[in-house]
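Colleague: sequence plus predicted model, see below.
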Amino acid sequence: MFEELIVSKKAIFINKYLDEKNFLRRELLKIFYKDKVNAFLQGCFEPIMLPKFSITEQLKNYIEEDSVVIFTNASLQKVYSEKNLKKIKLQYPHVRFVLLLVDSIFQPQAKKAVELSKKGVFDLIYTYNNDDAQKLGYIYWPTPYSYLSDVIPKTIINGVYFCGSDKGRANILDRFADKFNELGVKYKFNVFGNHRKYKNFSVESYDLKDYREVLKDTLKYSVILDICQESHGEKCGLSLRVYEAFVYGRTLVTNNKKIKEFEYYDPSYMHYIENENDIRLEWFQEKVNSQYLGQLSPNLLVEDICKRII
């Protein structure tokens, strides 16, 4: 999401909670911060252990400067509590905390962030889901997305690609695969979850796959398949598949009704379907004329944050 900012050296990317050099302390804190353990301890060990948070170690270098820390909801699932976040803000009066929700509020990975959003910890709260923004008074903002030049394939297969967790979608995907077989369309599905074999593909065991690698696989195909979970219906926000199609000029096939609310929705290559029978063979041959000019760049989000804080 923030690659353009990091490359431009306008931001520092922090990908770990703790900055602990001592092995024993690091391992002890890992145990204490485990979900089931800390659900009981409630951070009571922090005044004794005094954990070194990676954020505070970075903020020490900018103690007299105005700084903004952007938290995604995923970064708030384990270590950070209302108490220690407020303590950090007291230590560094020039810092502002911003929450960026990149998952809908009904998703488990957003639960902790939503709870913290009600505690006065954050100066600004953004969400990619317009319904959530209206419901909870957050600021709506499309998920920031950085263009990566090193993922573009030399050749493109006229076919369709899907990558994602099962989350109850495997049966739907199996029906789509039947349709692609009927139309003679090449397809590749990378579906992760509890291992299970379906008629046309197998669900693979959960694996952490680098997004850059996912994107390389995605862009090898002319069409991106985006399937919203039936159980969540209209709660689904827009996935990264929509941004990938817009930014890299790929045809999109999606069953998410909210595609029509996307600011840059273009029905010439973004096709909403209700089921697999709506798919048209000509979509796999069409040339996409995407009008992407950096509209999703994280630089624009940072500009908006600065304007609102000032």
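Modeller: Nice, thanks for sending it over. Numbering: from 1, shown residues only.
Colleague: CA atoms for contacts and neighbours, from now on please.
Modeller: Noted.
Colleague: host element of Leu116?
Modeller: In this structure, Leu116 sits in helix 111-117 according to DSSP states H and E.
Colleague: run through who's touching that helix.
Modeller: Here helix 111-117 makes contact (Cα atoms under 8 Å, 6 or more residues apart in numbering) with 73-74, 76-77, 81-82, 99, 101, 105, 125.
Colleague: now, which of those lie within strands?
Modeller: 99, 101, 125 (DSSP state E).
Colleague: now do the same contact list for the closest residue to Lys199 other than its chain neighbours.
Modeller: Closest residue in space to Lys199, ignoring its immediate chain neighbours: Asp174 at 6.7 Å, by Cα to Cα, 6 or more residues apart in numbering. By Cα under 8 Å, 6+ apart, the residues touching Asp174 are 198-201.
Colleague: so can I have TSV of those showing neighbour count, secondary structure and distance to Met270?
Modeller: Below are the contacts of Asp174 laid out as TSV (neighbours: other Cα atoms under 10 Å; DSSP: H, G, I helix; E, B strand; the rest coil; distance: Cα to Cα, whole Å):
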residue	neighbour count	secondary structure	distance to Met270
Tyr198	12	coil	28
Lys199	10	coil	28
Asn200	14	coil	25
Phe201	16	coil	25
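Colleague: and which of the residues you listed is nearest to Thr143?
Modeller: Phe201 (30.3 Å; Cα to Cα).
Colleague: which elements pack onto the single longest strand found in the chain?
Modeller: Ordering each strand of the chain by length in residues (DSSP E) puts strand 157-165 first. Judged by 3 or more Cα pairs under 8 Å, 6 or more residues apart in numbering; DSSP states H and E, strand 157-165 is in contact with strand 186-192, helix 211-218, strand 221-226.
Colleague: and the longest one, how far from the chain's centre?
Modeller: Centroid separation between helix 211-218 and its chain, computed with Cα atoms, centre = their mean, to the nearest Å, is 14 Å.
Colleague: in it, which residues are buried?
Modeller: Applying a neighbour-count criterion of 16 or more other Cα atoms under 10 Å, the buried positions in helix 211-218 are 215, 217-218.
Colleague: for the stretch 1-150 of the chain, what spans make up the strands?
Modeller: Using DSSP state E, counting those that start in this stretch, the strands of the stretch 1-150 of the chain run over 67-72, 95-101, 124-127, 139-140.
Colleague: let's bring in a second one:
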Amino acid sequence: MKICLISFDHWEYDQHIIKALKDKNIEAHHINTGKFKYKYPTPFHRITNSLSKTLLKRNIKKIKQHQYILDELKKLGPQDKILVINPELIPVTIHRHIKTYTKEYIAYLYDSSKRYPIDHLLDNIFDRIFSFDSDDVAQYGFSPISNYIYMDKKPLQQPNEATYGAFMILSIDERLQALNSIANSLDSINVKYNFMLVGKHKPAGLNPNIKHQRDIIKLDKLDQYMNDARVFVDIVRVNQTGLSFRVFDSLCYQKKLITTNKTIKDYDFYNPNNILIVDADNPVIEASFFETPYEPLSENIYYKYTIDNWVNTVFFDKGDTI
């Protein structure tokens, strides 16, 4: 069987899907548009593209990126299944061309349609559409699926083995105020934390205990930070109901979680001893949450959220032979 994944894998999460498929002896390939780099032949071409984007709504860089997908597919040849993650980033005409290369065309949305509208992709383009957002599942009838645990389960630690109370890494976006509020709340109960903000420029008004850096944190360093924390922090975007990868990191590392995602209480892994739901604007956090140990999940519940089960659900739940 041949399976191809198409995605913009900026944080390198999607590569784990390919590994899980290969572990099942599937011939799997990843067309990662995040690795495509377009270089303007001359400064004149850069200026021309800027004008084209403004006046004609035509972006040469995006056009070349989409052509890159088709060129790579042409090299790979026909596929049994193709999965596109965040398909709203690709024009309908390109999707229809991609579909000619496969027997089954699948989409996975891990952004809310309120943030990235997908109405233009509902006209019989995909054979199946999966979504992590419960509101989109209810509105459009998509197949529900969450994100996944992509690492082996980490050994259970005791609270006194952690270097600091809480860990959070965040890009600079609309969640910044919530991050500040949670930091202020932790300051008030004297809980040490490691909050890291990643982006080009340090925002004004940032809590002085929140660190800022320009470069993305490497995965090995991220692993160290998460090992050293007692509790992870998860702040959802506006209009998001699906679970972020930070939730699955907490399950994998067997760490407690502070989250602003109120829908998390509807999942079978929810345990108020392990998960504290707070208001983004006025988070109430008690020091006692950091003092009790994490209560491990049953193996059956844990497996439901692993990448192995995710791959089986997306690609093989229709009775296909692996």
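Modeller: Noted; the coordinates are in hand. Just so it is clear, the model here is predicted, and its values are computed rather than measured.
Colleague: picking that back up, distance check, the residue nearest to Lys199 of structure 1 against Ile6 of structure 1.
Modeller: Asp174 of structure 1 sits 39 Å away from Ile6 of structure 1, going by Cα to Cα, to the nearest Å.
Colleague: name the residue most distant from the centre of structure 2?
Modeller: Taking Cα atoms, centre = their mean, the residue of structure 2 most remote from its mean C-alpha position is Phe44, at 36.6 Å.
Colleague: list the contacts of the helix ranked longest in structure 2.
Modeller: Longest helix of structure 2, by residue count under DSSP state H: helix 60-76. Defining contact as Cα under 8 Å, 6+ apart, one finds that helix 60-76 of structure 2 is touched by 6, 31, 33, 36, 38, 49, 52, 90, 94, 97-98, 101.
Colleague: of those, buried ones?
Modeller: Burial by neighbour count, judged by 16+ other Cα under 10 Å, picks out 6, 31, 33, 49, 90, 98, 101 from the contacts of helix 60-76 of structure 2.
Colleague: once you drop chain neighbours, what's closest to the counterpart of Val185 of structure 1 in structure 2?
Modeller: In structure 2, Val185 of structure 1 lines up with Val191, judged by TM-score structural alignment. Spatial nearest neighbour of Val191 of structure 2, excluding adjacent residues (Cα to Cα, 6+ apart): Gly165 at 5.8 Å.
Colleague: who's in contact with the alignment partner in structure 1 of that neighbour?
Modeller: By TM-score structural alignment, Gly165 of structure 2 lines up with Gly159 in structure 1. Contacts of Gly159 of structure 1 were listed using Cα under 8 Å, 6+ apart, and they are 185-187, 221-223, 284.
Colleague: how close does Gly159 of structure 1 get to Tyr187 of structure 1?
Modeller: In terms of Cα to Cα, Gly159 of structure 1 sits 5 Å off from Tyr187 of structure 1.
Colleague: give me the most central residue, structure 2.
Modeller: Centroid check for structure 2 by Cα atoms, centre = their mean gives Phe245 as the closest residue, at 5.3 Å.
Colleague: what's the match for that one in structure 1?
Modeller: Pairing criterion TM-score structural alignment: the partner of Phe245 of structure 2 within structure 1 is identified as Leu240.
Colleague: can you lay out the buried residues of helix 211-218 of structure 1 as TSV showing distance to Lys257 of structure 1?
Modeller: Shown next, in TSV, are the buried residues of helix 211-218 of structure 1 (distance: Cα to Cα, whole Å):
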residue	distance to Lys257 of structure 1
Leu215	24
Asp217	25
Thr218	22
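Colleague: what is the burial count for Leu56 of structure 2?
Modeller: Using other Cα atoms under 10 Å, Leu56 of structure 2 has 10 other residues around it.
Colleague: same check, this time on Lys52 of structure 1
Modeller: Using other Cα under 10 Å, the number of residues around Lys52 of structure 1 comes to 15.
Colleague: with the one 4 residues further on instead?
Modeller: Other residues near Thr56 of structure 1 come to 17 when the count uses other Cα under 10 Å.
Colleague: residues contacting Arg241 of structure 1?
Modeller: Listed by Cα under 8 Å, 6+ apart, the contact set of Arg241 of structure 1 reads 224-226, 252.
Colleague: out of these, which are shared with structure 2?
Modeller: Compared against structure 2 with both residues aligned by TM-score structural alignment, their matches' Cα atoms under 8 Å, the contacts of Arg241 of structure 1 retain 224-226.
Colleague: gap between the two ends of stretch 74-88 of structure 2?
Modeller: Stretch 74-88 of structure 2 has its terminal residues 22 Å apart, counting by Cα to Cα.
Colleague: ugh, wrong one, stretch 107-121 of structure 2
Modeller: Taking Cα to Cα, stretch 107-121 of structure 2 runs 10 Å from one end to the other.
Colleague: so how far is that stretch off the chain centroid?
Modeller: Stretch 107-121 of structure 2 sits 14 Å away from the centroid of its parent chain (Cα atoms, centre = their mean).
Colleague: swap in stretch 239-246 of structure 1?
Modeller: Put simply, stretch 239-246 of structure 1 sits 11 Å off its chain's centre (Cα atoms, centre = their mean).
Colleague: then stretch 139-156 of structure 1?
Modeller: With Cα atoms, centre = their mean, you get 12 Å for stretch 139-156 of structure 1.
Colleague: first vs last residue of it, how far apart are they?
Modeller: Distance between the two ends of stretch 139-156 of structure 1: 37 Å, counting by Cα to Cα.
Colleague: how about stretch 80-92 of structure 2?
Modeller: Counting by Cα to Cα, you get 21 Å between the two ends of stretch 80-92 of structure 2.
Colleague: which one of the contacts of helix 60-76 of structure 2 is nearest to Asp136 of structure 2?
Modeller: Nearest to Asp136 of structure 2 among the contacts of helix 60-76 of structure 2 is Ile90, at 19.3 Å by Cα to Cα.
Colleague: what about the closest residue to the closest one other than its chain neighbours, neighbour count?
Modeller: Excluding its sequence neighbours, the residue lying closest to Ile90 of structure 2 (Cα to Cα, 6+ apart) is His66, at 7.1 Å. The number of residues packed near His66 of structure 2 is 18, by other Cα under 10 Å.
Colleague: can you check Cys228 of structure 1 too?
Modeller: Cys228 of structure 1 sits with 21 neighbouring residues when counted by other Cα under 10 Å.
Colleague: how near is it to Tyr128 of structure 1?
Modeller: Using Cα to Cα, Cys228 of structure 1 is found at 15 Å from Tyr128 of structure 1.
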